[in-house]
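J.: sequence first, predicted coordinates after that:
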Amino acid sequence: MANQSTEEKDLHKAANRVRELNNLTLDVTEHDEVLQSLSRLLTMVTGSKFSQVNIFDGSTQYTIASDGALFPPLPKNNTFCTYTLQKEAALEIPDMSQDDRVKDHAAVTGEEHIRYYYGEPLITSNEVAIGTVCIIHDDELQLSEKSKEIVKNIADQITRHLELKNELVSQNKKVQQQQSTLRKVIHDLRTPISGIIGGLSMIDNNEIGPKFKSVLELAKQSSKNLIDYVNSSLEKAINAEEETSFITASTLRDKLLSLYKLQADSKEVKLHISAELENEERITTLSSGDLINVIGNMISNAVKYSSKDELVSVEIGYKDEDRDQYKVTISDQGVGMNEEQIKAISSLERNHSTEGTNNEKGFGIGLKEALRTLTQHEGTFDIESAEGKGTTFTVYFPRKH
């Protein structure tokens, strides 16, 4: 009974973490020089060989900054930092070769000869642990209490940085919406002003008295100045929209592969991602973090419910010849869903999840929040599935010109 209670507690924490990460809309593939600098500071202060800044979703550790080596995404349960995340407090392992939790890890028994570990959790202002910072060394290391305090302070700074960065993204989205509204208002103003100018030009100067000629010329010049101002403002609004955040088709494809290939390879599932767009086309409808979150959640679910040698296929293109909408199709050959399961997902009202083909746990939160993000950006989705025959998610969202 106690074990069951512990498992339920862990699932609750993991669900909160997934929800918090969705709210933060992090792009875990993005290079952040601030985080890199803080990671270098960690190794300098502690004298360790390696340092990491890690983010965890439901199943994977993503190293978003590091010093000493590059670290690919790893299964959460095959990492040292998973124990810091579970503890939600500082964790020190003075000799990893003597610790039952990690002594058989390949990095401990192999050439890396890792011996010392110290980690601190990244805890948000909502008191949710979303990741860790850690230092790793290949020999004995004595970390003073002052050094541990510095590691804790760096962890706090990293969390505040991520939250502030997210707030900046949120504010930029509001600015973009205001720019879009301004552009529409300015565009709509041109028609009545042009009509006024046209009407004034039809008045024959010879048919009005001298008293009104000067008034007519003033009205014509004022209208001309106003239309010039409207045109100039519209051009500025268009330029401002073009400078907003974007992700290219080729970058989107590469990032999705780098994030989810490990998950697919670990299950021996084939993952294929293609983009029919021009490689350098800028997608600006959603931020890179939102877009990767939306598509990535569907890829992760497709892999989760697929078995060895089955194919997960992702196609990024246009909905039709008009090219006014993007279309992303995520198809798998996995277990499929029944009508009730499809309705549960489509409603966006409640979480729905079942265990994967390798008994992977899930919460349904990530997919639900990803689809909610899609609909908030005027996107839509369709689900086609049958039990035992796989599932196809088709996502549509507007293309901004």
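T.: In hand now; what should we look at?

J.: make it CA atoms for all contacts and neighbour counts henceforth
T.: Fine.

J.: list the buried residues for stretch 379-389?
T.: Across stretch 379-389, burial judged by 16 or more other Cα atoms under 10 Å covers 379-381, 383, 385.

J.: another structure for you, compare them:
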Amino acid sequence: MLTTQALFAPPIPKNEFDRLIELSEYDLDYSNLKIHFKDLTELAAKVAGTEISLINLIDSFTQWSVAGYGFPPVQMDREDSVCQYTILGDNPYEVKDLREDDRFKQKFYVKDEPNLRYYWGIPLKTENGHNLGALCVLDKEKKSISPEKVELLKLIASEIVSRLNMLRTMDDLKKSMTEIREDHKRVAHDIRGPIGGIIGLAQIIQDQGDENNLEEVLEFIQLIKKSGKSLLEMADDVLTQNFHSKNRPKLNKKLEYNLFTLKEKIYDLYAVQAKQKEIMLSVHLKSQNGDIPFPQNKLLQILGNLISNAIKFTPKFGEVEVHLALTQRDNKNWLIVSVRDNGLGIPQEKIHEILNGKVNSSEGTVGERGYGLGLSLVKHLVDSYHGQLKIRSELGLYSLFLVRLPVSR
């Protein structure tokens, strides 16, 4: 007889690996996005008439609620989420009663606080056709979303993607300030076009608000306009800087780590996952060169997938150890990272598949679905970094991932 876990194996989009690559290209720090999207989650809840609204991004292992209204942003295993079904298609996804759906009725968010019953979500689709996650609205009671409100929620989802693109563009600008002078006209057009369009749509919605009988939305539309205009002003400010001046702005420190700040960020992002599974997560570093800065470029995408994988395949009361070091070799700085767990181990043929870029999936502990795509993504990113990835493992004992990445200030 098939178990419930087997009957409802977590679904994977057909374009999953390409989707994960595009998400990694945004190089997002999931813990620092709330300020950029809080107004949109409040607007979505007001439009839908629900108690809760969340913006969720889904990587290989985890659903990250990067902003929320009515409920604090959280992280959960991807296979526990409803949004994993929303990102499978192009259209809104609705579950009218989570308590009556065999896939969700035993989930903690249904059985325990906040005792959710209703779900409606829409994928956050990029221009390349990949769903990075979902905007969802939820409630403790059954609800119904009218066609008019669906259209407004679609506009909000489009604004979320536009802001993600803006953040990505701004980070790219800060990482390449010396090239802005010759490229600033093209970048300015790329930024101003979509944001200006969103502001125009917001104005149309405001003008027709009475006809739609959604007067309560108008004040929040003003917030969208205000936020959009401030983003335009910020873009103009960056693009009009004199980058050949001796007083040109320095690289934003948020785009850099050192060993100490990287250790802190790992705890911030992944201690919750470890605690939920009652696993000890420890991060150790060699203090030598600990304060030397290096670019954050995709480090969280690489280390995050390795740490999430280790947590997933380590049994309760196990341990995941992360070691960080920065060394000099061949006139380069090298970031040396090891991630070790005392979990299930990896068969040699699986290691061979990962190191050769082959995509596969396996089962985690306690019946979890493994996302082998996450480790394949790590290999892809390490290769693009011109780094090295080594894997050692013994079945039933441990797995050890060794990463060497060239980094420069």
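T.: Alright, I've got the coordinates. Everything quoted here is computed from the prediction, not taken from an experiment.

J.: ok, back up a step: and the two most separated of the buried residues of stretch 379-389 of the first structure?
T.: Pairwise distances across those peak at 20.2 Å for Gly379 and Ser385 (criterion: Cα to Cα).

J.: re the thing from before, for the buried residues of stretch 379-389 of the first structure, give me a markdown table that also has distance to Ile123 of the first structure and secondary structure.
T.: Shown next, in a markdown table, are these (distance: Cα to Cα, whole Å; DSSP: H, G, I helix; E, B strand; the rest coil):
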| residue | distance to Ile123 of the first structure | secondary structure |
| --- | --- | --- |
| Gly379 | 32 | coil |
| Thr380 | 34 | strand |
| Phe381 | 34 | strand |
| Ile383 | 36 | strand |
| Ser385 | 38 | strand |
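
J.: could you dump those to JSON lines with distance to Asp32 of the first structure?
T.: Putting those into JSON lines (distance: Cα to Cα, whole Å) gives the following:
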{"residue": "Gly379", "distance to Asp32 of the first structure": "29"}
{"residue": "Thr380", "distance to Asp32 of the first structure": "32"}
{"residue": "Phe381", "distance to Asp32 of the first structure": "32"}
{"residue": "Ile383", "distance to Asp32 of the first structure": "36"}
{"residue": "Ser385", "distance to Asp32 of the first structure": "39"}
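
J.: so where do the helices sit in the second structure?
T.: For the second structure, applying DSSP state H gives helices covering 4-7, 16-26, 34-48, 83-86, 108-111, 147-175, 180-207, 209-212, 218-239, 259-276, 299-312, 348-355, 372-384.

J.: got those helices as TSV, with mean neighbour count columns?
T.: Formatted as TSV, the helices of the second structure follow (neighbours: other Cα atoms under 10 Å):
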stretch	mean neighbour count
helix 4-7	12
helix 16-26	18
helix 34-48	20
helix 83-86	22
helix 108-111	16
helix 147-175	18
helix 180-207	16
helix 209-212	12
helix 218-239	17
helix 259-276	16
helix 299-312	23
helix 348-355	15
helix 372-384	21
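
J.: those helices into CSV, with extra columns for distance to Asp101 of the second structure?
T.: Converted to CSV, the helices of the second structure look like this (distance: least, Cα to Cα, whole Å):
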stretch, distance to Asp101 of the second structure
helix 4-7, 12
helix 16-26, 25
helix 34-48, 22
helix 83-86, 13
helix 108-111, 10
helix 147-175, 23
helix 180-207, 35
helix 209-212, 33
helix 218-239, 34
helix 259-276, 24
helix 299-312, 25
helix 348-355, 35
helix 372-384, 28
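
J.: of all these, which lies closest to Arg409 of the second structure?
T.: Of all the helices of the second structure, helix 147-175 sits nearest to Arg409 of the second structure, with 10.9 Å by Cα to Cα.

J.: post-alignment, the closest one versus the first structure, mean distance?
T.: Once fitted to the first structure, helix 147-175 of the second structure is off its aligned match by 2.3 Å on average (mean Cα distance after the TM-score superposition for the first structure).

J.: Ser194 of the first structure contacts Ile227, doesn't it?
T.: Yes - with contact defined as Cα atoms under 8 Å, Ser194 of the first structure reaches Ile227; the gap is 7.3 Å.
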